[in-house]
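> next input, structure requested:
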Amino acid sequence: MKIVYLKTNNIANIFNQLQQDLGGKLKIRPQEYCLELNNNLVSGVISGVSFKNNISFMEYDIVFKEDMLLINNMPITNPIHFMYCAKGRISHSFGIKGEKRLLNQFQTGIFSCDPSQDTTLFFRKNEVVKLSNIMVDTHELDQDDENTDLLRNQLLKTFLPKPGQNIFAYIGSYNLKIAEKIQQLGAITQKGLVRNLLIKGIVHVILAMEIQQHKEDRKNAKNNFGSLTKDEMDDIKELSNFIKNYPEIQYSLKYLSKKSGLSPAKLQEGFKLLFDRTVTDYIRNVRVETAEHLIKTTDLNISEIVYSVGLTSRSYFSKIFKEKYNCSPKHYQDHQNSVAVTA
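This next block holds a predicted model:
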């Protein structure tokens, strides 16, 4: 079993240590690091970025060829770790001999401890893992930033160990919305300042979503609300992608229930949980967003676009389009044309 020890909050030092222990090729650009690995021990990529408010983001998209322990301990103060497993599974414990907590695909985990404890991650041999980790150093945030100070106070109150305890551990329910944000990070192609700002924006959204997930899980536990299983979450995700790919189909709840194998009640629960929309509202939103994309990228007229996204009434389409984008489809299309001519 391979063991790697990380004893620093500084992301540059973290990547230097990872390269020293794991090998690979380290690429560096301003505030961003990418370690490409392909050897007898590990293959894949570990990437990371740091921000001025002492928030760092790391992503492991890797497979180890033997069991692996990644042990994180800071000599003065440990950050709060906001983790999300987008692929595979991973176990967390405080110390090598501590209680193992399994983080499955699509689950969030929030962990913090005092400096007497180690944060330990267990990577299983030959298992592909995609894990994101937002590290927030709550003890060194910039006090000149009012918003940062509010964030710090909330994190200290909610996620640091309570008096008399030295650890905080939380494993959340399944969440696919965070997976979509992780995909958005991977799709960023811009460079320089624009790239850094886009990454920072999405990372902060992911952090907010993890905090909200914790809040909702506590509320649901108190009210004994049910939750979907992982297989049901997978079915909802597959169904939502199908709707995105084929918005022109005349959907009904009965049709979607039969296709997914889930009851109408499960469908409504799942779409509300994952997208904060009813099934009907989700379909309508997909159609409007698809239509907006077609207006921008094709020469189809409005009537053709209406029918291509599964609607039959142009007046109804104009109504829901204006509700979302605060302008009529025709005005939007004319504006696109004028921009093209100007360009």
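
> please make it C-alpha for all contacts and neighbour counts, starting now.
OK.

> residues of stretch 266-278 that come out buried?
266-271, 273-274, 277-278 (16 or more other CA atoms under 10 Å).

> ignore what I typed, I meant stretch 124-144.
Within stretch 124-144, the residues that count as buried by 16+ other CA under 10 Å are 124, 127-138, 141.

> swap in stretch 181-199?
For stretch 181-199, by 16+ other CA under 10 Å, it's 181-182, 185, 196, 198-199.

> the longest helix in this protein is where?
helix 192-222 (DSSP state H).

> what's the following helix or strand after that one?
Remark: after helix 192-222, the chain's next helix or strand is helix 230-245, criterion DSSP states H and E.

> second input sequence below; structure requested for side-by-side comparison:
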Amino acid sequence: MSRFLIEIQDVNDTIPKLASLFKIGFKADLTEYTVLIPSDLGKGKITGVNFPNGLGLYTYRCYFHEETEIVHKNLVFNPIRLVHCIQGDVFNLNEEIPEEIKITNHEHFFIAPKKGDSHTLKFPKENTVSLCCLEIDRAKFKKYLPFELTEIEPVFYSLFGDVNALQGKYHTGMFSLKVSDIIHEIYNCKETGFPRINFMGAKSLEILSYMLSRYRKEVTGKGLINVTGREYKAVEKVTEYINNNLANLETIPELALRVGVNVNKLQAIFQSVFGQTVNEYIRDVRLSKALSLLSRGDIQIGEIVQEVGLNSRSYFSKIFKEKYGVLPRQILHHESGFIPEHLNEQKKSKKKEVN
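Predicted structure coming up:
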């Protein structure tokens, strides 16, 4: 087994110190750090970026040849960590935990180590793992808030109020496809530099907001639907089918039958996971794809309407404007100052040629 102990004195220590332990270099782009897994250990990469509000976002996409432990020991600040697994299995260990806790696809784990304690992520050998770790520096986050911590609900104060980490806390959460979707957006982000850092900062807050809502439901038991792992996997299959078959979608009863869940249960799970009905989810996926196609500027609205599975161009324009505040044609014909991305790139190229 390989074991790497990272003693952290500053929020930006994690990736550089891990790179040093790996005996390899790392890449820095503004405040985002990346280290590649050395070939003798496995493959993949680990990235980390920290923000002024006390949030840190770390992503692990890795494969290790042998069982590997990465141990985080914070010497100065006392963080809360939210570990969310996208693919594979990962084990969490800590002095306060009686036995290691395994999380797998779409499961998450909250941990706030006691001052001086460590938190270990254990990766099984020959296992492709993809996970996101949201780290909250409680002292910084407290200063960032525009109100006193004593004003927040007790369920959250027990986590965020213990800035000096006098007590250790941990909580194993339930499945969350919504957070997985947000993390996939981070993985798929093609932006670079300053826009990328801002995008990741916004997504970090989105993850935190959603997971705090789930944490409240899980701790209090209020508003939480009891859903099995099999049922969550059914919803995952439905969302994958929806995204890949927008032009020729089946009816909701047919979707439910496809994954072996009754219609009412399917609707209930969608409300729990996405806060939407199945139809509302489908509408948003359609509009999101339509926006992407319109932004290209080379496909006519009628074609887009068909490609996203709608029959009425007027209905499409109506729901598009309700969601985005502009008509599809304004984006397609770059009215109101909107310039499709491909035209913007052409404009930049011509400007360079002139200069």
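
> now what about the TM-score between them?
Overlay of the two chains. TM-score (TM-score structural alignment, normalised by the length of structure 1): 0.85; 340 aligned residues with a CA RMSD of 3.2 Å.

> just the closest of the buried residues of stretch 266-278 of structure 1 to Pro30 of structure 1, please.
Each of those was checked against Pro30 of structure 1 using CA to CA; the closest is Leu274, at 34.4 Å.

> alignment lookup: the closest one to structure 2.
Using TM-score structural alignment, the partner of Leu274 of structure 1 in structure 2 is Val273.

> and Arg286 of structure 2, what's its match in structure 1?
For Arg286 of structure 2, the residue aligned by TM-score structural alignment is Arg287.

> could you report the neighbour count for its match?
Look at Arg287 of structure 1: counted by other CA atoms under 10 Å, it has 26 neighbours.

> superposed on structure 2, what's the mean shift for the helix or strand hosting it?
Per DSSP H and E: Arg287 of structure 1 is located in helix 279-297. Superposing on structure 2 and averaging over aligned pairs (mean CA distance after the TM-score superposition for structure 1), helix 279-297 of structure 1 comes out at 2.8 Å.

> got the buried residues for that helix?
For helix 279-297 of structure 1, the neighbour count (16+ other CA under 10 Å) marks 279, 282-292, 294-295 as buried.

> make a markdown table out of the residues you listed and add distance to Thr312 of structure 1.
Compiled in a markdown table, these are given as follows (distance: CA to CA, whole Å):
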| residue | distance to Thr312 of structure 1 |
| --- | --- |
| Val279 | 19 |
| Tyr282 | 18 |
| Ile283 | 14 |
| Arg284 | 13 |
| Asn285 | 16 |
| Val286 | 15 |
| Arg287 | 12 |
| Val288 | 13 |
| Glu289 | 16 |
| Thr290 | 15 |
| Ala291 | 13 |
| Glu292 | 16 |
| Leu294 | 17 |
| Ile295 | 17 |
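
> and of the buried residues of stretch 181-199 of structure 1, the nearest to Ser257 of structure 1?
Distance to Ser257 of structure 1, by CA to CA, is smallest for Lys181 among those, at 26.8 Å.

> would that closest one count as being in a strand?
No: according to DSSP: H, G, I helix; E, B strand; the rest coil, Lys181 of structure 1 belongs to no strand; its state is helix.

> all strands of structure 1, in order?
Along structure 1, the segments classed as strands by DSSP state E run 2-6, 25-29, 32-38, 42-50, 55-64, 68-72, 80-87, 90-94, 101-103, 107-113, 119-123, 129-136, 167-174.

> how about these in JSON lines, adding distance to Asn153 of structure 1?
Shown next, in JSON lines, are the strands of structure 1 (distance: least, CA to CA, whole Å):
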{"stretch": "strand 2-6", "distance to Asn153 of structure 1": "27"}
{"stretch": "strand 25-29", "distance to Asn153 of structure 1": "32"}
{"stretch": "strand 32-38", "distance to Asn153 of structure 1": "27"}
{"stretch": "strand 42-50", "distance to Asn153 of structure 1": "21"}
{"stretch": "strand 55-64", "distance to Asn153 of structure 1": "15"}
{"stretch": "strand 68-72", "distance to Asn153 of structure 1": "24"}
{"stretch": "strand 80-87", "distance to Asn153 of structure 1": "13"}
{"stretch": "strand 90-94", "distance to Asn153 of structure 1": "24"}
{"stretch": "strand 101-103", "distance to Asn153 of structure 1": "27"}
{"stretch": "strand 107-113", "distance to Asn153 of structure 1": "15"}
{"stretch": "strand 119-123", "distance to Asn153 of structure 1": "22"}
{"stretch": "strand 129-136", "distance to Asn153 of structure 1": "12"}
{"stretch": "strand 167-174", "distance to Asn153 of structure 1": "16"}
